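J.: Model the structure of this input:
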Amino acid sequence: MLNARFHPAIAELPAATWDALGGGASPFVSHAFLHALERTGCIRPDWGWQAHHLALYEDERLVAAAPLYLKGNSHGEFVFDWSWAGAWERAGGTYYPKLLNAVPYSPVPGPRLLAGQGARAPQLRQALVRAIHAETRRLGLSSAHANFLEPQDLVAFGGEWLARSDVQFHWHNRGYRDFDDFLATLKAKKRKNIRQERAHVQASGPEILMRDGASLEPDDWRQIHALYAATFDAKGNHAALTPAFFAALGELGEQVQVACAIEGRRIEAMALFLQDDSTLYGRYWGSRIELPGLHFELCYYRGIEHAIARGLRRFEPGAQGEHKLARGFVPVRTHSRHYLAHPQFRQAVREALVHEAHAIDDYVTALDAHAPYAGTCP
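T.: Here you go, the predicted model:
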């Protein structure tokens, strides 16, 4: 008999069991990463985040779990439902709070229904979805959402859950020996442009190093956070991740990588990545200096070099950015699922999503026409 419970802090759940259920497949759903967000002040009700983690127990043994949050807004999700919220509130409803099955501030596909790898895993994932659905109804919420889902999780969301997709740009390792081997697969113009960009940065002065989290000192992390925060401030956005969270990233060791442009002891620019056994994930960038091509060098080219050197299969540099196409990244679908409690509202959104899906299909077709590779796209 499965018993669903909801926890206001991930610290209430055993780290080893949580990580075993997640299969160690993604640093973003690791207990350490999610706990770091909570204990360093990044998850706060006044910022629209309240932990409400779902755990399924069998005879008091944790057998499945899901990172779950009560959301008071739609910030930090990267699957945009502002128009849905506005429509529902204009109709006299209350859209927030809602339930969200996702990783805060992280548009990274990965496991969301943590059920291990055993024969019961599909049934446990379905039980998690039923529990999310039941909790939405119990609390009288407008909706529940699950973002950046993997295929194994998608099948658990059926019936009343609405399907939605979007596009990111990912790089795939086809067994390249080095960066030049990768360049050789690109169209001549793309290859020439990348070489020119890299040569300009190399001739401009800063030393560029890839550092792992454990090798960075507290002052390094303070500088890295300041660069991250300045980037958000310059764009008029809220830098939700705290200095304490960045310092906590160092505890993840080699799972964290930072490409640094250094002059003296000062980090002038940085790009921060996380990685697992198969994938490198680009997360944040910041710079004190104006240097053409530096953003591409740190955020993309150093990441590709690192992925090749480590034998990683994929590099996901983050959300959005058609300019990535010219640098060897190709369009990839991302997937989310959405339950809207009111039947008529759900039907209206379902119809809108049909039109949105056609637009996404057309967009991907247009992107494919501009593929950067000389041969078959990876």
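
J.: Every contact and neighbour count from this point should use C-alpha atoms.
T.: Will do.

J.: His338 belongs to a helix?
T.: No - read with DSSP: H, G, I helix; E, B strand; the rest coil, His338 is strand and lies in no helix.

J.: Second chain to compare with the first, below:
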Amino acid sequence: MSEHEVEIRVLSSLREIAAADWDACACPEASEGARPMDPFTTHRFLSALEDSGSVGPGTGWQPQYLTAFIGDQLIAVAPMYAKSHSQGEYIFDHNWAHAYERAGGRYYPKLQIAVPHTPATGRRLLVRPGFEDAGTAALLQGAMQLAQRNRISSLHMTFCTEAEAQRGEALGLMLRKTQQFHWRNDGYTDFDGFLASLSSRKRKNIRKERAEAQAFGGSIEVFTGDDLKPEHWDAFWRFYQDTGARKWGTPYLTRRFFYLAQERLRDDMALVLAGRDGRWVAGALNFIGAETLYGRYWGCVEHHPCLHFELCYYQAIDIAIARGLKRVEAGAQGEHKLARGYLPTPTWSLHWVGDPGFADAIGAYLNAEREHVEEEISVLTDFGPFKKIRIEEQE
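T.: Now for the predicted structure:
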């Protein structure tokens, strides 16, 4: 191998690579103690998934971490998994799988470059500074070659950045455009400043919802860093189990993940808990990035009107404003978020399919879907809660 030739290696466990080496590619901005742009591709987050059994044998997420080397120097990494199902991805391809298998093909296993169970936009091709072009191309081309050589039906990269999506499309992958609802901080100094930007009716509605939620008969507290204690996770585990059982049948994360989160990730998280009569009754878990607060999980053991909106959406806005963050990503789906100040925002993924005929069919579908998504974003934005600015023509 020449000194400039890139070698791709696949690792079955993050134990095979030092945290500092992985993070030099995943979050070089944190090398001087700064916060990562997002915590989800850090060694500590991905290894917590692996060490807790939330990915690995029996989960349908088998680690196949991509690494790229020039000589002995690691220049790029990507969180890749062999998938035996399409759960925990939030970019849905179930119909693709059914169609392919009805035609006699074998859709699973497939390869997925993603953060498991995490519909949050971020870099998926993690490249050491100075090697951007070589590292990005090596990871994408290496992943496609692995799929081809092993006769794997497809390769998917979900919730990537728009820049990665454009780069992948230029290399021949198919681009998919979807949407989520995000709140954007327009320089607000407090929640009232945000409310002032809304139409009168929406402003009154949010105030009413917050008052109704706050009247549930208890208190709401936010915990992060060393203020997070094991007993908080005992409570939140009950909430998470309830939500997971109703949504997915089986929760994606194991109880051990939350033990490891307390140990490794407590500075990356803000846990909002509502307590009443001496016990916690509801909670919402957020992850903290350098510019974004990521709303991830919610659950409760008591129902109280508007408490979900308060803990998941309004408390998240409060946290973001207090920390000077630019946005809140509120997770997958949910047009009800629109009335609460969260606007439709494009999300991106890339797809490679080995069978040419099937690839053509999916490509046509993605083109039509993209037009629909663009129209939906435009329409929903017009129905947003913000004041309409009217520009009158000067005579």
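
J.: List the contacts of Ile206 of structure 2.
T.: Arg340 (C-alpha atoms under 8 Å, 6 or more residues apart in numbering).

J.: And the strands in structure 1?
T.: Here structure 1 has its strands, by DSSP state E, at 2-7, 49-51, 53-58, 61-66, 68-71, 98-101, 143-146, 162-172, 207-212, 256-263, 266-275, 279-287, 314-316, 330-340.

J.: Show me what the fourth one is in contact with.
T.: Put plainly, it is strand 61-66 of structure 1. With C-alpha under 8 Å, 6+ apart as the test, strand 61-66 of structure 1 has contacts from 17-18, 21, 53-57, 101, 112-116, 124-125, 128.

J.: if we go to 6 Å?
T.: Residues outside strand 61-66 of structure 1 that contact it (C-alpha atoms under 6 Å, 6 or more residues apart in numbering) are 54-57, 112-115.

J.: now, the most widely separated pair of the residues you listed?
T.: Maximum pairwise distance in the contacts of strand 61-66 of structure 1, criterion C-alpha to C-alpha, is 17.3 Å, between Tyr57 and Arg112.

J.: Leaving out sequence neighbours, find the closest residue to the residue most central in space within structure 1.
T.: In structure 1, the residue lying closest to the centroid (C-alpha atoms, centre = their mean) is Val108, at 2.2 Å. Once flanking residues are discounted, Val108 of structure 1 sits nearest to Phe148: 6.2 Å by C-alpha to C-alpha, 6 or more residues apart in numbering.

J.: The one you found - how many residues pack around it?
T.: Residues within reach of Phe148 of structure 1, counting by other C-alpha atoms under 10 Å, total 27.

J.: How about the one 3 residues further on?
T.: Under the neighbour criterion other C-alpha under 10 Å, Pro151 of structure 1 is assigned a count of 13.

J.: what residue of structure 2 takes the place of it?
T.: In structure 2, the residue paired with Pro151 of structure 1 is Glu162, using TM-score structural alignment.

J.: So Tyr57 and Arg112 of structure 1 - more neighbours on which side?
T.: Comparing Tyr57 of structure 1 with Arg112 by other C-alpha under 10 Å, the one with more neighbours is Arg112, at 25 against 16.

J.: Just tell me what that one corresponds to in structure 2.
T.: Aligned partner of Arg112 of structure 1 by TM-score structural alignment: Arg124.

J.: what does Ala247 of structure 1 give?
T.: By TM-score structural alignment, Ala247 of structure 1 lines up with Tyr259 in structure 2.

J.: now do Arg302 of structure 1
T.: Using TM-score structural alignment, Arg302 of structure 1 pairs with Gln315 in structure 2.

J.: biggest helix in structure 2 by residues?
T.: Assignment by DSSP state H gives helix 356-382 as the longest helix of structure 2.

J.: That one maps to which residues in structure 1?
T.: Taking TM-score structural alignment, helix 356-382 of structure 2 hits residues 343-369 over in structure 1.

J.: from the contacts of strand 61-66 of structure 1, which is closest to Glu351 of structure 1?
T.: For the contacts of strand 61-66 of structure 1, the nearest to Glu351 of structure 1 is Arg112 (26.1 Å; C-alpha to C-alpha).

J.: quick revisit: out of the contacts of strand 61-66 of structure 1, which is most surrounded?
T.: Ranking the contacts of strand 61-66 of structure 1 using other C-alpha under 10 Å puts Leu113 first, with 32 neighbours.

J.: Distance check, that one against His370 of structure 1.
T.: Distance check for Leu113 of structure 1 against His370 of structure 1: by C-alpha to C-alpha, to the nearest Å, it reads 36 Å.

J.: Check Pro218 of structure 1 too.
T.: Pro218 of structure 1 is 44 Å from His370 of structure 1, by C-alpha to C-alpha.
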